[in-house]
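1. pasting the sequence and the predicted model now:
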Amino acid sequence: MKLQGKLALVTGAYRGIGRACAEALAREGARVIATDIFTEAPSYDTDILYRQCDVGSETDWERIGREIDAGDGKIDILVNAAGVAPTKDGVHDVTMADWDFILRVNQTGVMLGMRMATARMLGKGSLSIVNISSIWGQVAGTGQIAYHASKGAVINMTRNVAVTYAKQGIRANVILPGLIDTEMVRVQKPEMNAATLALTPMGRIGRPEEIADGAVFLASDASSFVTGAVLPIDGGFTAQ
């Protein structure tokens, strides 16, 4: 197993991409702490420890950090997969409430997770951070100004951490999912999904497990010379 003996923490792991990442890491031998906003744990297909965590809450991250400290104080893998897209508003009509909420989860949540993990691992060994952004962090679609802003920020925050800590055993990479069969995508307007699908060269929607496979690679020692990478898993969407 690629990740035997490693401790991994995955956010947004109740369902969708986060859940697929948590289960894939566990199948590769990692001890996984899965977190999400929901109080009750989902039923995973592997042995995973679930903890409630609002990623935009500094207090919740401090609680997670204390739990790690109660062990050996080390974390080997962090996958920031939590994300929201409750509004598709453009810049002319986005409300500050929606803007603040989306950036709080998608951007601040990633920063707080990376802060928690890097603070514990400086001088203690290797750490692999895998952030889940989006194709909409690299290219533009219509509307969704807050979502685009947050996902673009995740890409550059990842690069910043990669460069800042490269000599200290901390790697950070970011995945850009394309159109993936998740709950978030299923509740979008069918015409929105159809438009993205029509521009996807492979002509199909992706599976959460395909994102998880990329996360396992970036989390493992198989990618030991990879940091600051931006990995599209998008059926060729951003290659155009």
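-> Done, it's in.
2. contacts, neighbours, all on C-alpha from now
-> Will do.
3. taking the centroid of the protein, which residue is nearest it?
-> By C-alpha atoms, centre = their mean, the chain has its centre lying nearest to Ala81, at 2.5 Å.
4. ok, and for the longest helix along the chain, which residues are buried?
-> Taking residue count as the measure and DSSP state H as the definition, the longest helix of the chain comes out as helix 145-164. Going by neighbour count (16 or more other C-alpha atoms under 10 Å), the buried part of helix 145-164 is 145-155, 157-159, 161-162.
5. and stretch 107-124, by the same measure?
-> With burial defined by 16+ other C-alpha under 10 Å, the residues of stretch 107-124 counted as buried are 107-114, 116-118, 120-121.
6. give me the subset of the residues you listed lying in helices.
-> Within those, membership in helices is found for 109-114, 116-118, 120-121, as judged by DSSP H.
7. next one for the comparison:
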Amino acid sequence: MVFDLREKVALVTGGAGGIGEEVVKLLRTHGARVASVDLAEHKEPADDTFLPLKASIASEDDCNSAIQKVIIHWGRIDILVNNAGVMDNMAGVADTSNKLWQLVIDVNLNGPMYLMRSAIPLMQKNLEEHKGVIVNVASVSALRGAVSGAAYSTAKAGLAALGRNTAWVYRHEGIRCSTVMPGGVVTNIIKNSNAKYDKRDIPQKQCHDCMPGMVSALDVAEGILYLITATGVNGEELVIDRGWMMA
């Protein structure tokens, strides 16, 4: 299916790899101009439809600066995808240091809030009926206690709550906000796994069967595209986990 995003400007965080990179590709495929924010280096240079930005989502100043650079470059913002995130050490609250807690909250919750706080007033200035859409990338850890550590679970649950409130408050202003809740994403789980066997030697299609809830980055990106383009959908919390939550 082809969606017409030719008049839209998007900002995607964590766009240099994983889910974010797939989101950037999909949005550009459908005609959007996309700014990608990441601390990592981007693989592609800037062009008429792509603006790579290096910034820390944990920094309020960096977040505000990224939004302003998009406005200077393209004059508007229609789509915000809060994808950037950092994992914790899978520890319970008694074994979570203040330093780790603050890092995970800053990146996974405060950063999206900073960006939303800067972007929403700009979306409100858009003249179209559908002024803007925000998609936050949370996790099934917001719903289940055994998926991650205390810091990550708390941050993602907070992000989901932030999305619900935003969807309600701005529902009459043409601004929508929804959340995706992936299970394990293949690329990130492989990178962060402490399993005794090395899943890097397992083809991606087999990885879907070797661990429950595993999905590809593209699976999640397609869910995000749906939430962006389905104008009647607001406040949705879309679980993408191959049915793992049904267990």
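-> It's in. Fair warning: this is a prediction, and the values are worked out from it, not measured in the lab.
8. quantitatively, what TM-score do the chains reach?
-> These two chains, once laid on top of each other, score a TM-score of 0.88 by TM-score structural alignment, normalised by the length of structure 1; 231 aligned residues with a C-alpha RMSD of 2.3 Å.
9. alignment lookup: the residue nearest to the centre of structure 1 to structure 2.
-> By TM-score structural alignment, Ala81 of structure 1 lines up with Asn83 in structure 2.
10. quick one, what contacts the closest residue in space to Thr87 of structure 1 that isn't next to it in sequence?
-> With sequence-adjacent residues excluded and distances taken as C-alpha to C-alpha, 6 or more residues apart in numbering, Thr87 of structure 1 is closest to Gln144, at 6.7 Å. When contacts are counted by C-alpha atoms under 8 Å, 6 or more residues apart in numbering, Gln144 of structure 1 touches 85, 87-91.
11. ok, now how distant is Gln144 of structure 1 from Met96 of structure 1?
-> As for Gln144 of structure 1, its distance to Met96 of structure 1 is 13 Å (criterion: C-alpha to C-alpha, to the nearest Å).
12. where do the helices sit along structure 2?
-> According to DSSP H, structure 2 carries its helices in the segments 18-29, 60-74, 98-105, 111-123, 150-169, 186-192, 204-210, 217-229.
13. please convert these to TSV, extending it with distance to Leu238 of structure 2.
-> Putting the helices of structure 2 into TSV (distance: least, C-alpha to C-alpha, whole Å) gives the following:
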stretch	distance to Leu238 of structure 2
helix 18-29	15
helix 60-74	25
helix 98-105	22
helix 111-123	18
helix 150-169	11
helix 186-192	18
helix 204-210	19
helix 217-229	8
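14. which one in structure 1 is aligned with Thr231 of structure 2?
-> The pairwise alignment with structure 1 assigns Thr231 of structure 2 to Ser224, based on TM-score structural alignment.
15. just give me the longest strand of structure 1.
-> When every strand of structure 1 is counted residue by residue (DSSP state E), the longest turns out to be strand 170-177.
16. is Leu27 of structure 2 in contact with Ile228, as I believe?
-> No. At 9.6 Å, Leu27 of structure 2 and Ile228 do not qualify as touching, with contact defined as C-alpha atoms under 8 Å.
17. from Leu78 of structure 1, how far out is the equivalent of Arg144 of structure 2 over in structure 1?
-> Under the alignment defined by TM-score structural alignment, Arg144 of structure 2 corresponds to Val139 in structure 1. When C-alpha to C-alpha is the yardstick, Val139 of structure 1 and Leu78 of structure 1 sit 25 Å from each other.
18. which of these two has more neighbours?
-> Comparing Val139 of structure 1 with Leu78 by neighbour count (other C-alpha atoms under 10 Å), the higher total belongs to Leu78, at 27 against 11.
19. and the residue with the largest distance to the centre of structure 1, how far from Ile145 of structure 1?
-> Farthest-out residue of structure 1 from its mean C-alpha position, per C-alpha atoms, centre = their mean: His92, at 28.4 Å. Per C-alpha to C-alpha, His92 of structure 1 is found 9 Å from Ile145 of structure 1.
20. which residue, other than its chain neighbours, is closest to Val139 of structure 1?
-> Thr238 (7.4 Å).
21. what's the burial count for the alignment partner in structure 2 of that neighbour?
-> With TM-score structural alignment as the criterion, Thr238 of structure 1 lines up with Met245 in structure 2. Neighbour count for Met245 of structure 2, taken as other C-alpha under 10 Å: 14.
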